[in-house]
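[1] My questions are about this predicted structure, shown below with the sequence.
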Amino acid sequence: MAATVKYDEVEVGQEIPAVDYVVRRLNLVMYAGASGDFNQIHWNERFARMVGLPDVIAHGMYTMAQAGRFVTDWAGDPGAVVDFGVRFSSMVVVPDDDQGATIRVGGVVEEKLEDNRVVVGLTATSGDARVLSKARAVVRLA
């Protein structure tokens, strides 16, 4: 876990360096088991293509979880996030190879609020596609 970020040490406009999260088919199968979402588009390439997808795609909530992980890792406290929301704007296509797919998540401190809270705007991309939009987290810092 990263060192705890302190409210007095952040400024509006401060960028939080992007982090890459690699997604492989195994991650999707493990997530399916944990979440109970066994929709075949997340693990069966033949089925995904049959329904018109380019390949297997990551669960939207898995993608969202990577953005949440980014924020909690930055804050240094998994309990620091007090509000979190996104819209899903594109798919994360996960090929069946050693490289898998990459979700790149970055952020900017957009606003400082009362009670040591900050609003963090997030960007999440995979390849050239923005996979989350309107992604925001309210984080209570030390």
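    Received the coordinates, thanks.
[2] CA only for contacts and neighbour counts going forward, please
    Noted.
[3] ranges for the helices of this protein?
    For the chain, the helices defined by DSSP state H occupy 25-35, 45-50, 60-75.
[4] And K6, how far from F88?
    30 Å (CA to CA, to the nearest Å).
[5] Please identify which of these two sits among more neighbours.
    Counted by other CA atoms under 10 Å, K6 and F88 do not tie: F88 has more neighbours, with 16 against 13.
[6] Tell me if I'm right that that one and L132 touch.
    Yes - with contact defined as CA atoms under 8 Å, F88 counts as touching L132 (4.8 Å).
[7] contacting residues around stretch 45-62?
    Here stretch 45-62 makes contact (CA atoms under 8 Å, 6 or more residues apart in numbering) with 23, 28, 31, 40-44, 88, 91-95.
[8] Against that first model, consider the following:
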Amino acid sequence: MSPAPRISTLEKGQEIGSREIQLSRADLIRYAAASGDHNPIHWNERFAREVGLDGVIAHGMLTMGLAVDLVTEWVGDPGRVSDYQARFTKPVPVPDADTGAPDAPTATLQVSGKVGVVDVEASTARIDLTVSLDGTKVLVKSQVSVTL
């Protein structure tokens, strides 16, 4: 684990980093197996369309989990995360690859984080995440509280 940032060096608006996360249909199947969430909207194109979606979508909790990883790596220890909240605003479609293996990425999330609030006395900070797909926010009010 890397050392945690020092609370005394943090400022509101300070960037903690950014990354792109690629997703494939195979990622959705692996997440379904690990989480026990086998809802067919996450793997069956026909079913997803029958219930009004444009196609297969990523699990919401997978999206949240992938996004918060930026914070856990920055803070150096996932145990420092004391709260995490987000609102889902748009689904994350993960189309089937046109050719090749099912683990070919077909969707890319963009995740960035900034310090939103610093409480030096409590030694805590709130990190605000921006989580987008093709320029459209898929999570809003994505906020992570950390203890430093």
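    That came in fine, so what should we check first? Everything quoted here is computed from the prediction, not taken from an experiment.
[9] export the helices of the first structure to TSV and tack on mean neighbour count and distance to R117 of the first structure?
    Output for the helices of the first structure, formatted as TSV (neighbours: other CA atoms under 10 Å; distance: least, CA to CA, whole Å):
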stretch	mean neighbour count	distance to R117 of the first structure
helix 25-35	15	30
helix 45-50	15	41
helix 60-75	20	11
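[10] Ok, which of those comes nearest A101 of the first structure?
    helix 25-35 (9.1 Å; CA to CA).
[11] and that closest one, how far from the second structure on average?
    Compared with the second structure after fitting, helix 25-35 of the first structure deviates on average by 0.9 Å (mean CA distance after the TM-score superposition for the first structure).
[12] Please compute how far that helix lies from its chain's middle.
    15 Å (CA atoms, centre = their mean, to the nearest Å).
[13] mind checking what D77 of the second structure lines up with in the first structure?
    Under the alignment (TM-score structural alignment), D77 of the second structure pairs with D77 of the first structure.
[14] I'd like to know how far the closest residue to that match other than its chain neighbours sits from E114 of the first structure.
    Distances taken as CA to CA, 6 or more residues apart in numbering place T4 nearest to D77 of the first structure, at 6.6 Å, with adjacent residues excluded. Using CA to CA, T4 of the first structure is found at 18 Å from E114 of the first structure.
[15] same check, this time on S133 of the first structure
    Distance from S133 of the first structure to E114 of the first structure, by CA to CA: 25 Å.
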